[in-house]
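Participant: below is the sequence, then the predicted model.
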Amino acid sequence: MRLIELLRVLRFGIVGLVAAAVHYWVVIALVELVDIAPLRANVGGFVVAFWVSYFGHRHWTFADAVATHAQGAHPSFLRFLMVALLGFCMNELLFYLLLRYAGWPYYLALAFVVFTVAVMTYVLSRLWAFRHAAQP
């Protein structure tokens, strides 16, 4: 693995951990403090974490690829939004299944789901959402 890609993976991990922590704690706060059902609170956690993730990845993880893109941030934002929405659909489905059929406590199911979906998000972000014009 090239050094630049290794650094990108490290930056992705840091931004991802911060976004995952934000997602997790927003859900916990909404469930425990506002008494919102976990599946609904998960939507709020996703919305807040999406912005943390987008700005972190755009301005730090994939800054080299985005900076050289002739059209600026708009295409990468739309692609990242699509990646994030796909990830959230997978997140919500897996969260539902673990709550409904496996009987996991919501805070354990949420932790498992948030980190499981991160791998797919990295691959799609790297190969599609934040690729620059010269990449396939």
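Facilitator: Ah, there it is.
Participant: from now on I want contacts and neighbour counts done on CA atoms only, so please keep to that.
Facilitator: Fine.
Participant: next, count neighbours for the closest residue to residue 12 other than its chain neighbours.
Facilitator: For residue 12, ignoring the flanking residues on the chain, the nearest one in space by CA to CA, 6 or more residues apart in numbering is residue 61 at 5.5 Å. Using other CA atoms under 10 Å, residue 61 has 27 neighbouring residues.
Participant: what sits against residue 61?
Facilitator: Listed by CA atoms under 8 Å, 6 or more residues apart in numbering, the contact partners of residue 61 are 8, 9, 11, 12, 15.
Participant: columns secondary structure, distance to residue 44 and neighbour count on top of those, output as TSV?
Facilitator: Output for those, formatted as TSV (DSSP: H, G, I helix; E, B strand; the rest coil; distance: CA to CA, whole Å; neighbours: other CA atoms under 10 Å):
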residue	secondary structure	distance to residue 44	neighbour count
8	helix	28	19
9	helix	27	16
11	helix	25	17
12	helix	22	23
15	helix	19	20
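Participant: so which residues of the chain form helices?
Facilitator: Using DSSP state H, the helices of the chain run over residues 3-34, 38-56, 63-67, 73-100, 106-124.
Participant: in the third one, what's buried?
Facilitator: Across helix 63-67, burial judged by 16 or more other CA atoms under 10 Å covers 63, 64, 65, 66.
Participant: ok, and here's another one to check against it:
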Amino acid sequence: MPITFIRRTFSRELIVQLLVFGVVGVLATLTHYLVALFSYEGLNLSLYFANLLGYLSAVLVSYFGHGRFTFKQSFRWALFVRFSVMSVTTFLCSELMLVGLENYAQLPARFSLAVVVCTIPIVTFVLSKLWVFKP
């Protein structure tokens, strides 16, 4: 039944785009983790600086992956600037959501994090499709 609903609601192109978006997102997440881990454990950098390097690496993987494979755009500085603005903005929004859910709504950290992890990719996809990589 859910498969039938998805087929009736979304075009084939959108479904493929969402799947590719997910694959690129997983690759970017792995890049973030592995670069940060190597920078921290292998290069003896501070954890926070290592995390920053991992994040910046993941932004590049995301930009090139989503640009080339998800939204089929060629590299342009204007797109990269918009992508960077979106990336930083959604990161800050995720932090604000965590603060609000954990401190004001007093929800458990696990639940708060789950809400953020499920919400931010949806927002990122919509912003990418309608603003960053808009044809």
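Facilitator: Received it, and whenever you're ready, just let me know what you need. Here the structure is a predicted model, which is why all the values come from computation and not from measurement.
Participant: TM-score for this pair?
Facilitator: Remark: TM-score between the superposed chains equals 0.67 [TM-score structural alignment, normalised by the length of structure 2]; 114 aligned residues with a CA RMSD of 3.2 Å.
Participant: let me see the contact set for the closest residue in space to residue 72 of structure 1 that isn't next to it in sequence.
Facilitator: With sequence-adjacent residues excluded and distances taken as CA to CA, 6+ apart, residue 72 of structure 1 is closest to residue 66, at 6.9 Å. Neighbour list for residue 66 of structure 1: 58, 72, 73, 76, 130, 131, 132 [criterion: CA under 8 Å, 6+ apart].
Participant: stretch 39-53 of structure 1 corresponds to what range in structure 2?
Facilitator: With TM-score structural alignment applied, stretch 39-53 of structure 1 matches the range 48-62 in structure 2.
Participant: next, count neighbours for residue 88 of structure 1.
Facilitator: Neighbours around residue 88 of structure 1, by other CA under 10 Å: 21.
Participant: check the gap between it and residue 40 of structure 1 for me.
Facilitator: Separation of residue 88 of structure 1 from residue 40 of structure 1 (CA to CA, to the nearest Å) stands at 12 Å.
Participant: residue 7 of structure 1 now?
Facilitator: Distance from residue 7 of structure 1 to residue 40 of structure 1, by CA to CA: 35 Å.
Participant: got it, and residue 62 of structure 1?
Facilitator: 31 Å.
Participant: between those two, which is the more surrounded one?
Facilitator: Higher neighbour count among residue 62 of structure 1 and residue 40: residue 62, with 21 against 13, using other CA under 10 Å.
Participant: so what does that one match up with in structure 2?
Facilitator: In structure 2, residue 62 of structure 1 lands on residue 71 (TM-score structural alignment).
Participant: kindly report the same for residue 21 of structure 1.
Facilitator: Match for residue 21 of structure 1 (TM-score structural alignment): residue 30.
Participant: what number of neighbouring residues does that match come out with?
Facilitator: So residue 30 of structure 2, with other CA under 10 Å, has 14 neighbours.
Participant: next up, the contacts around residue 107 of structure 1.
Facilitator: Counted by CA under 8 Å, 6+ apart, residue 107 of structure 1 has contacts residue 28.
Participant: roughly how far does it sit from residue 97 of structure 1?
Facilitator: Counting by CA to CA, the gap from residue 107 of structure 1 to residue 97 of structure 1 is 14 Å.
Participant: next one: residue 59 of structure 1
Facilitator: 35 Å.
Participant: just tell me what residue 11 of structure 2 corresponds to in structure 1.
Facilitator: In structure 1, residue 11 of structure 2 lands on residue 2 (TM-score structural alignment).
Participant: can you report how many residues neighbour residue 99 of structure 1?
Facilitator: 19.
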